[in-house]
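Participant: Sequence first, predicted coordinates after that:
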Amino acid sequence: MKLRITICLYRLLLILPAIVGVGCGDASAQSLNDCVLNRPYADMRRWHLGFSVGIHTQDITFSHNGLITAEGEEWYMEQPGFSPGFCVNGLVDMRLNSLMNLRFTPGLYFGNRDITMREYNTGAELRQNVKTTCIVLPVDLKFSGMRYRQSRPYITAGVMPAFNITRSQGDYLRTVPAELFLTAGFGCDFYLPYFKLVPEVKFCFGITDAIEHDRTDLEDEPDKLKITRSLRKALSRMVVFTFYFE
């Protein structure tokens, strides 16, 4: 009986790499240190290309200046909820060394933000849906860990200029044509037989004012202009979840 148990445990140890390792081939032909790597030289190329698709949410934080209008009104803005948006990017990746890559991922972000505007004294509310279609030009440094079997985790840090191409006239609030974001993220390279699948989460923090304050289009509409005049500054934020195919 003890001999049978020992043989079973030995066989379990032999097939364990096939159970926990992705793409390690036939378990009966593998040992613990013999895992066939998919695309073993993929990370040694100087350049490679790819693309990504994903979803994101947009947020905005408002800083108010406490303006009180001639009618005694004091307005405050907030974004009470989040709506998912869609994004698609290209990828140009340059290998700097064994652990670091420089990545350029131009793309398009489609999204919207529902803004609620409240008057402090009466509780009156106004609402506006701010839709955005942005051309983004992110540049990131990718810091990768050591590869383990068919996966390799990494973190990123960089900057992302964004250019909004859908700016309407006559709204309570209007976003500026260009913003700048600082970005940080993390992900993991998964090596499949013919390509790398890379899920990634990225956090984007706006560092420039997102609201246009010079509203010449509202000079004849003081009831709308008072909303913009109540703001000192607004900063955008985004959370982006993407799948890269490299």
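Facilitator: Looks like it arrived, so ask away.

Participant: Going by C-alpha atoms from here, please, whenever you check contacts or count neighbours.
Facilitator: Noted.

Participant: Tell me which stretches of this structure form helices.
Facilitator: 2-20, 222-229 (DSSP state H).

Participant: looking at the ones you listed, which is buried most?
Facilitator: helix 222-229 (a mean of 17; mean count of other C-alpha atoms under 10 Å).

Participant: do you know which of the helices of the chain lies nearest G185?
Facilitator: Checking these against G185 by C-alpha to C-alpha gives helix 2-20 as the closest, at 26.5 Å.

Participant: ok so, going back, export the helices of the chain as TSV, with columns for distance to N121.
Facilitator: Converted to TSV, those look like this (distance: least, C-alpha to C-alpha, whole Å):
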stretch	distance to N121
helix 2-20	62
helix 222-229	15
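
Participant: here's the one I want to compare it with:
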Amino acid sequence: MKKFFILFAVLVCTQEMSAQLFSKEKVQNLQNFDKPRFSWGYILGLNSYDFNFDYTGDFEDEDIIVDKTIGFSVGLLGNMRINDYLDLRLEPMVTFTRRDLTFNNPLFTSQFESFREVKSTYVHIPLLLKISTKRLNNFKPFIVGGISTSINLSSNEDNPDDNNSGEFRMKTNTNYFEVGFGVDLYLYYFKFTPSIRGVFAMSDELVKDNDPNSLYTSTIDKMSTRGIFINFTFQ
């Protein structure tokens, strides 16, 4: 009998939660929040950047091992409403990240030769199209996609020293395409939006070493960034 009452209570609670979540009669927070043409907000987030390497000849991906870390991002949001389902978004942000590279070459006998710590500070500027569903009570799922550009303030592109001096060099400017999804949560005082987005570079970012036969870069045909952003937007 005790188990029956527990099961009954769980079913009642589940039914009540479902009614609160999906019932059309629930009072909506911030009912007119999405009506203005323009709106603003700020972004806090986490990121994880990686490198994708394409090699010349018969070289394998294991030649360079990439260890990813968790970085953080901070930025602003400018949103232009097109209609109830489409928004155009500009999200300039600054992202901080680090990738550790290990060159798996038997000719390297010390950590100074085989290991490179690549710290990056990006000014990242995406222009995105947000496609939303119809608002359901106090939440609204969406998908988002678009293009972006970045300035790598730590690129070392113009540094005359290369890997032979311990300096790993990248190009300063990079273009990307982005795709992701998220959900708008309409709280009592503000709109909170968690989202996940994949970021993929469209160009080669590697600045090769001065020596065309460099043990570090001569076997690399292309190096491009790929990453994951987890953003929390407040409006």
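Facilitator: Thanks, I have the structure now. In this text, all values refer to a predicted model and were calculated from it rather than measured experimentally.

Participant: quick one: TM-score?
Facilitator: Between these two chains, after superposing, the TM-score reads 0.82 (TM-score structural alignment, normalised by the length of structure 2); 214 aligned residues with a C-alpha RMSD of 2.9 Å.

Participant: how about the helices of structure 1, which one is nearest G158 of structure 1?
Facilitator: Short answer: helix 222-229, nearest of the helices of structure 1 by C-alpha to C-alpha, at 30.7 Å.

Participant: Run through who's touching that closest one.
Facilitator: Helix 222-229 of structure 1 is contacted by residues 67, 69, 75, 117, 171-173, 212-213, 215, 218-219 when judged by C-alpha atoms under 8 Å, 6 or more residues apart in numbering.

Participant: Which secondary structure elements does the top strand by length along structure 1 sit against?
Facilitator: In structure 1, taking DSSP state E as the definition, the longest strand is strand 47-64. When contacts are defined as 3 or more C-alpha pairs under 8 Å, 6 or more residues apart in numbering; DSSP states H and E, strand 47-64 of structure 1 packs onto strand 75-78, strand 84-95, strand 107-119, strand 231-245.

Participant: Dump these into JSON lines; add distance to A18 of structure 1 and mean neighbour count as well.
Facilitator: Below are these laid out as JSON lines (distance: least, C-alpha to C-alpha, whole Å; neighbours: other C-alpha atoms under 10 Å):
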{"stretch": "strand 75-78", "distance to A18 of structure 1": "52", "mean neighbour count": "21"}
{"stretch": "strand 84-95", "distance to A18 of structure 1": "31", "mean neighbour count": "18"}
{"stretch": "strand 107-119", "distance to A18 of structure 1": "39", "mean neighbour count": "19"}
{"stretch": "strand 231-245", "distance to A18 of structure 1": "25", "mean neighbour count": "19"}
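
Participant: Format the ones you listed as CSV; extra columns: distance to V136 of structure 1.
Facilitator: Putting those into CSV (distance: least, C-alpha to C-alpha, whole Å) gives the following:
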stretch, distance to V136 of structure 1
strand 75-78, 25
strand 84-95, 9
strand 107-119, 5
strand 231-245, 12
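
Participant: Isn't G54 of structure 1 up against P84?
Facilitator: No. Contact between G54 of structure 1 and P84 fails when scored by C-alpha atoms under 8 Å: they sit 10.1 Å apart.

Participant: nearest to W47 of structure 1, of the helices and strands packed on strand 47-64 of structure 1?
Facilitator: strand 84-95 (4.7 Å).

Participant: That closest one packs against which elements?
Facilitator: Looks like strand 84-95 of structure 1 contacts strand 47-64, strand 100-104, strand 107-119 (3+ C-alpha pairs under 8 Å, 6+ apart).

Participant: could these go into CSV alongside distance to K131 of structure 1?
Facilitator: Output for these, formatted as CSV (distance: least, C-alpha to C-alpha, whole Å):
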stretch, distance to K131 of structure 1
strand 47-64, 10
strand 100-104, 25
strand 107-119, 4
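
Participant: Out of those strands, the one nearest P199 of structure 1 is which?
Facilitator: Closest among these, once you apply C-alpha to C-alpha, is strand 47-64, at 9.3 Å.

Participant: Specify, as a residue range, where that closest one falls in structure 2.
Facilitator: Aligned by TM-score structural alignment, strand 47-64 of structure 1 corresponds to residues 38-55 of structure 2.

Participant: how big is the offset of the matching stretch relative to structure 1?
Facilitator: Here the mean offset of stretch 38-55 of structure 2 against structure 1 after fitting is 0.6 Å, by mean C-alpha distance after the TM-score superposition for structure 1.

Participant: in that stretch, what counts as buried?
Facilitator: Of all the residues in stretch 38-55 of structure 2, those buried under the rule 16 or more other C-alpha atoms under 10 Å are 42-55.

Participant: M202 of structure 2: which of these is nearest?
Facilitator: When the buried residues of stretch 38-55 of structure 2 are compared against M202 of structure 2 (criterion: C-alpha to C-alpha), the nearest one is N52, at 11.2 Å.

Participant: The closest one and F200 of structure 2: what is the separation?
Facilitator: N52 of structure 2 sits 10 Å away from F200 of structure 2, taking C-alpha to C-alpha, to the nearest Å as the criterion.

Participant: What are the buried residues along stretch 108-117 of structure 2?
Facilitator: Going by neighbour count (16+ other C-alpha under 10 Å), the buried part of stretch 108-117 of structure 2 is 113-116.

Participant: Cool, thanks, talk later.
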